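Colleague: Okay, predicted coordinates and the sequence, questions at the end:
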Amino acid sequence: MEPEQKNQLELSLLQCQQSIDSSLTDMQSEAC
């Protein structure tokens, strides 16, 4: 895997975590 791709994957995962932390609706959390 390209380092760049890995970084973007980790970034989206991070944003995903934050979304769940800010307690959004179940539907939005599932989208992650």
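Modeller: Okay, I see it.

Colleague: Only C-alpha atoms from now on, for both contacts and neighbour counts.
Modeller: Noted.

Colleague: Does the host helix or strand of residue 6 pack against any helices or strands, and if so which?
Modeller: Under the criterion of DSSP states H and E, residue 6 resides in helix 3-21. For helix 3-21, the elements it packs on are helix 26-31, judged by 3 or more CA pairs under 8 Å, 6 or more residues apart in numbering; DSSP states H and E.

Colleague: Against that first model, consider the following:
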Amino acid sequence: MRVVYNLTTLIPQEDVFLTIGVFDGVHRGHQ
């Protein structure tokens, strides 16, 4: 999650939420 938090300083919040959603989806997919 540290990478996502670091990205928050570079991209808009809306994109951050989308990115978190993608990471969450991928994480669940591997489980």
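Modeller: Everything's here; your move. All values reported here derive from a predicted model rather than from experimental measurement.

Colleague: Overlay the chains and give the TM-score.
Modeller: TM-score for the superposed chains, counting by TM-score structural alignment, normalised by the length of structure 2: 0.64, backed by 21 aligned residues with a CA RMSD of 0.3 Å.

Colleague: quick one: buried residues of the helix holding residue 6 of structure 1?
Modeller: Neighbour counts over helix 3-21 of structure 1 (16 or more other CA atoms under 10 Å) mark residue 16 as buried.

Colleague: How much space separates the residue nearest the centre of structure 2 from residue 4 of structure 2?
Modeller: The centre of structure 2 sits closest to residue 20, judged by CA atoms, centre = their mean, with a distance of 2.5 Å. Per CA to CA, to the nearest Å, residue 20 of structure 2 is found 7 Å from residue 4 of structure 2.

Colleague: what does residue 23 of structure 2 give?
Modeller: For residue 23 of structure 2, the distance to residue 4 of structure 2 - CA to CA - is 9 Å.

Colleague: same check, this time on residue 13 of structure 2
Modeller: Applying CA to CA to residue 13 of structure 2 and residue 4 of structure 2 gives a distance of 11 Å.
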